[in-house]
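> Sequence and computational prediction follow.
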Amino acid sequence: MTSQMINAAAAGAWELGDRTVNRIGFGAMRLPQTGEAFAADAALRDRDQAISVLRRAVELGVNHIDTAAFYFSPLRSANELINRALAPYLDDLVITTKVGPGRSPSGQWLPHATPEQLRGQVEENLRQLGRDHLDVVNLRIVGTDSIAERFGALAELREAGLIRHLGLSNVRPHHLAEAQTIAPVVCVQNMYGIGASPEQKEFLDLCGEQHIAFVPFYSIAGTGRTAGATTGDNDEMLAIARAHGVSTAQIRLAWTLHQGPHVLAIPGTGDPGHLAQNVAAGSLRLSEDELTALNSLRHETV
């Protein structure tokens, strides 16, 4: 496969509210630093390289970028890199951000935002990105408690015009149902990849039935806290990758996209070569036998 010739449109498109995006997007979490995301000893990403990768992503047809104000390391902020690289923004570019968690300037994680603090987080994203509104804002949570008060605060900001569309991150089905009584939900962003549980697959399918985009994070196996897949690269997966002339990471991305037309991938990287491979994965077509083999890995662990 010649990755350089592939455009993100090869993966097909889906709707985020009234916006249409290619199903292969870009996650900005790894832009500010190299190595493990948020690790204390992570090295700074070269600024010019990060900017170059963002611009190249758009050249390759990526029009959906996932970010957050808490994606930063010393001297580097994902939002400000996006602003520097891509402003003035193309009309078809959709930038999705997250609120809920917070980090102090030193990088220490802070308690999840109160409804009152959420407006400040939205305004910080607006300032860093240099925009007067946010295309999509996901409320990211931890736990199973009610989200009505927090999601309601974001719904008010949507009514005020600061937010165009709302989504949810790291949630369960009852959170989605609760949020939908307050305002429309255009996407759910949850951990998902080869090795996902039957309950996770049911939630993915539920979103599809409701025409809600499902956006997996950590779908490519990593290390430490960013490991999304729970299976290793066994002989069968290696054989499938060899048959297509691609990496196992590309097979994992392709498998994710095969889970439904409403699934949007947001692989992140600061490496131009990996970017091209990620975009190229959107054109991979796995056979039924290959999908069956990869599905059989779902309940294995390493």
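Thanks, I have the structure now.
> contacts and neighbour counts: CA atoms only from here.
Noted.
> List the contacts of the residue positioned nearest the centre of the chain.
Per CA atoms, centre = their mean, the C-alpha nearest to the average position across the chain is that of I266, at 4.0 Å. Each residue near I266 by CA atoms under 8 Å, 6 or more residues apart in numbering is listed here: 24-27, 65-66, 215-217.
> and if we set it to 10 Å?
23-28, 62, 64-66, 189, 215-219, 253, 278-279 (CA atoms under 10 Å, 6 or more residues apart in numbering).
> likewise H112?
Contact analysis of H112 by CA under 10 Å, 6+ apart lists 99-103, 118, 140-142.
> Filter the residues you listed down to the ones in strands?
Counting by DSSP state E, the members of those that fall within strands are 99, 102-103, 140.
> Quick one: buried ones out of these?
Applying a neighbour-count criterion of 16 or more other CA atoms under 10 Å, the buried members of the ones in strands among the contacts of H112 are 99, 102, 140.
> take the one below as the second:
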Amino acid sequence: MSPSASPSPGTTATGAVRPAGPATLAGRTVSRIGYGAMQLRRADGRAPAVALLRRAVELGVDHIDTAQFYGDGFVNSVIREAIRPEDGVLVASKVGAASDPGGVHSLRLAQRPEELRAGVEDNLTSLGLDRIPLVNLRRTDSGPGLRAEGDQVVDLDDQLAVMVALRDEGKIGAIGLSSVSQDTLRRALPAGIACVQNAYSLVARDDEDMLGLCAAEGIAWVPYFPLGGGLPGLPKVTDEEAVATAARSLGSTRAQVGLAWLLHRAPNVLLIPGTANAEHLDANIAAGALALDDETLAALDAVPTRPGDIAL
């Protein structure tokens, strides 16, 4: 899964056209539409999961987001089987949580420095890599999900120290942050931050200022829950009338409108929509070609941020 030379910034190492064009992530040129691998847990068996990843590469995806705690290692093992060095795919993983089948969302936090290091080692083993190009530190400062308590309340500086050490050792290539506040991001900037992954969509835009900060600092903004939803009680982009109106006008799906809106938001926005369905994968990639005119963008921009009743 090492990079290989691309013919041009507009095409991947395999010669596929980059969906939505090129962007920079962890010092490499990648397609603005990648793939979030968490949903591979729901694939109808291992062979269909491998086939879905091969299809993604054919469509120009060269940025895959994963974690050891997705399917307790199953997702990473599928990536290891499906992705070849000549594909030039950048694999991004994350640490800060661990599998817990009996816990909330089948996760438990793993925020302590020794747990972060162990998480990187586990990802290296399951992915079959000597170096992970990008590893995101999943904190609990913002967004839906678990909140740290007790010994899981760990100072950012202690976490960054081990992440920088892992980078210096060559085990990771770049450091990202996930579920963080703007204050946390500012404190982390001296360590060198390649991307931020926060919950962000048309209906959840509390992080507008942080998106602007990332753009100014040359940091990729890689939103999770790009269509809202994701957890019970969270609003969904596809429920908005303005989205439905735009979809009817454009002859597209509502999900494609929501993804296209994100791509229009700022040039440093990269998408990692996930699915276990091949047709949905094709549709997500096709959203990169969806043009939104000024009138449509204005109507979508007028949709308010909607607080959700988040079930944890």
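Here it is on my side, so go on. As the structure is a computational prediction, the values presented were derived from the model and not from experiment.
> follow-up on the earlier one: can the buried ones among the ones in strands among the contacts of H112 of the first structure go into CSV with extra columns for distance to L294 of the first structure?
As requested, these are exported to CSV (distance: CA to CA, whole Å):
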residue, distance to L294 of the first structure
V99, 34
G102, 36
R140, 29
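> Once you drop chain neighbours, what's closest to the counterpart of G193 of the first structure in the second structure?
Using TM-score structural alignment, the partner of G193 of the first structure in the second structure is S201. In space, S201 of the second structure comes closest to P226 once its chain neighbours are excluded; the distance is 4.8 Å by CA to CA, 6 or more residues apart in numbering.
> how many neighbours does the one you found have?
If you count neighbours by other CA atoms under 10 Å, P226 of the second structure ends up with 26.
> sorry, back to before: nearest to S77 of the first structure, of the buried ones among the ones in strands among the contacts of H112 of the first structure?
For S77 of the first structure, the nearest member of those is G102. The distance, counting by CA to CA, is 13.7 Å.
> Tell me if I'm right that that closest one and Q121 touch.
Yes: at 8.1 Å, G102 of the first structure and Q121 qualify as touching, with contact defined as CA atoms under 10 Å.
> what touches both of the two?
Overlap between the contact sets of G102 of the first structure and Q121, as judged by CA under 10 Å, 6+ apart, is given by 68-70, 113.
> contacting residues for L134 of the second structure?
Taking CA under 10 Å, 6+ apart as the test, what L134 of the second structure contacts is 25-27, 65, 90-94, 167, 171-176, 194-195.
> And V164 of the second structure, by the same measure?
Remark: with contacts taken as CA under 10 Å, 6+ apart, V164 of the second structure is in contact with 170, 172-175, 191-192.
> That one maps to what in the first structure?
Under the alignment (TM-score structural alignment), V164 of the second structure maps onto A155 of the first structure.
> quick one: the aligned residue in the second structure for R23 of the first structure from N284 of the second structure, how far?
Alignment of R23 of the first structure against the second structure is given by TM-score structural alignment, with R32 as its counterpart. Distance from R32 of the second structure to N284 of the second structure, counting by CA to CA, to the nearest Å: 12 Å.
> hang on, the earlier thing: of the contacts of H112 of the first structure, which ones are shared with the second structure?
Here the contacts of H112 of the first structure are checked against the second structure with both residues aligned by TM-score structural alignment, their matches' CA atoms under 10 Å, and the contacts held in both are 99-103, 118, 140-141.
> and the longest helix seen in the second structure, which stretch of the first structure?
For the second structure, the helix with the greatest residue count under DSSP state H is helix 113-127. Residues 115-129 of the first structure are where helix 113-127 of the second structure aligns, taking TM-score structural alignment as the criterion.
> in the matching stretch, what's buried?
Buried positions in stretch 115-129 of the first structure, judged by neighbour count with 16+ other CA under 10 Å: 115, 118-119, 121-129.
> and the residues you listed, which two are the farthest apart?
P115 and L129 (21.8 Å).
> can you map out the strands along the second structure?
If you assign secondary structure with DSSP E, the strands in the second structure sit at 22-25, 28-31, 35-36, 63-65, 90-95, 97-99, 107-109, 134-138, 175-178, 193-197, 220-221.
> where along the stretch 101-250 of the second structure do the helices fall?
Using DSSP state H, counting those that start in this stretch, the helices assigned to the stretch 101-250 of the second structure run over residues 113-127, 156-168, 182-188, 208-217, 241-250.
> Let me know which of the ones you listed is the nearest to R18 of the second structure.
Taking CA to CA, helix 208-217 is the member of the helices of the stretch 101-250 of the second structure nearest to R18 of the second structure, at 20.9 Å.
> who's in contact with the closest one?
180-183, 185-186, 189, 192-196, 198, 200, 205, 207, 218-223, 265-269.
> Apply 6 Å and report the result again.
Under the criterion CA atoms under 6 Å, 6 or more residues apart in numbering, residues Q182 lie in contact with helix 208-217 of the second structure.
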